[in-house]
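Peer 1: Provided below for reference: sequence and predicted model.
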Amino acid sequence: MSTASEHAGQAALSICEALLLALNDHGLLPEQEIVGVLRDAAAAHENAVGTELEMERHRAVTKIINSIISAGNSVRRS
């Protein structure tokens, strides 16, 4: 992945996390729904198929999403 792609990925992740926080803060999506969205995203990558390199990338994405769920980064937990 090029540096430009890495920066684009980080920007996209930050934007998505901010959107999830805003949806939760404004009562549009409860925490459980947000975690469900993240779990669905992780499952899509867990179930993906492809070359070994593609699978390695999918595993890395799954790991990132699961760490977001664990840390609660996209939900303000009380």
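Peer 2: On my side now, so go ahead.
Peer 1: hey, let's count contacts and neighbours off CA atoms from now on
Peer 2: Fine.
Peer 1: Burial check on Ile68, number of neighbours?
Peer 2: 16 (other Cα atoms under 10 Å).
Peer 1: let's bring in a second one:
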Amino acid sequence: MPKQNEYQGMAALSICESMLLAINDQKLLSESAIIGILQDAASAHEHAASLDCDPSAHLAVAALINGIISGGNSVRRP
């Protein structure tokens, strides 16, 4: 059974993805700007992984974000 923080993480991811889609739909940011936001987030986790003695969580988050970028509008779960 997933832990409470896993539910919180899934909820946060769903909310953020929906917000980014709405921001794009309303033409507040371009698709390329939104992709840039996602790339920055993935890069931040990749960098944090290099500083952490247990990088697995950061690398998993970066992989998830990169999956969102490559998959378009859907969240891909491993």
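Peer 2: Sure thing, it's come through. Note that the structure is a prediction, hence the values are computed from the model and not measured.
Peer 1: middle-most residue in the second structure, spatially?
Peer 2: Ile65 (3.6 Å; Cα atoms, centre = their mean).
Peer 1: Which residue, other than its chain neighbours, is closest to that one?
Peer 2: Ala42 (5.8 Å; Cα to Cα, 6 or more residues apart in numbering).
Peer 1: got the contact list for the one you found?
Peer 2: 61-63, 65-66 (Cα atoms under 8 Å, 6 or more residues apart in numbering).
Peer 1: quick one: the helices in the second structure?
Peer 2: For the second structure, the helices defined by DSSP state H cover 4-25, 31-51, 56-71.
Peer 1: Tell me which of those is the most buried.
Peer 2: Highest mean neighbour count of the helices of the second structure: helix 56-71, a mean of 17 (counted as mean count of other Cα atoms under 10 Å).
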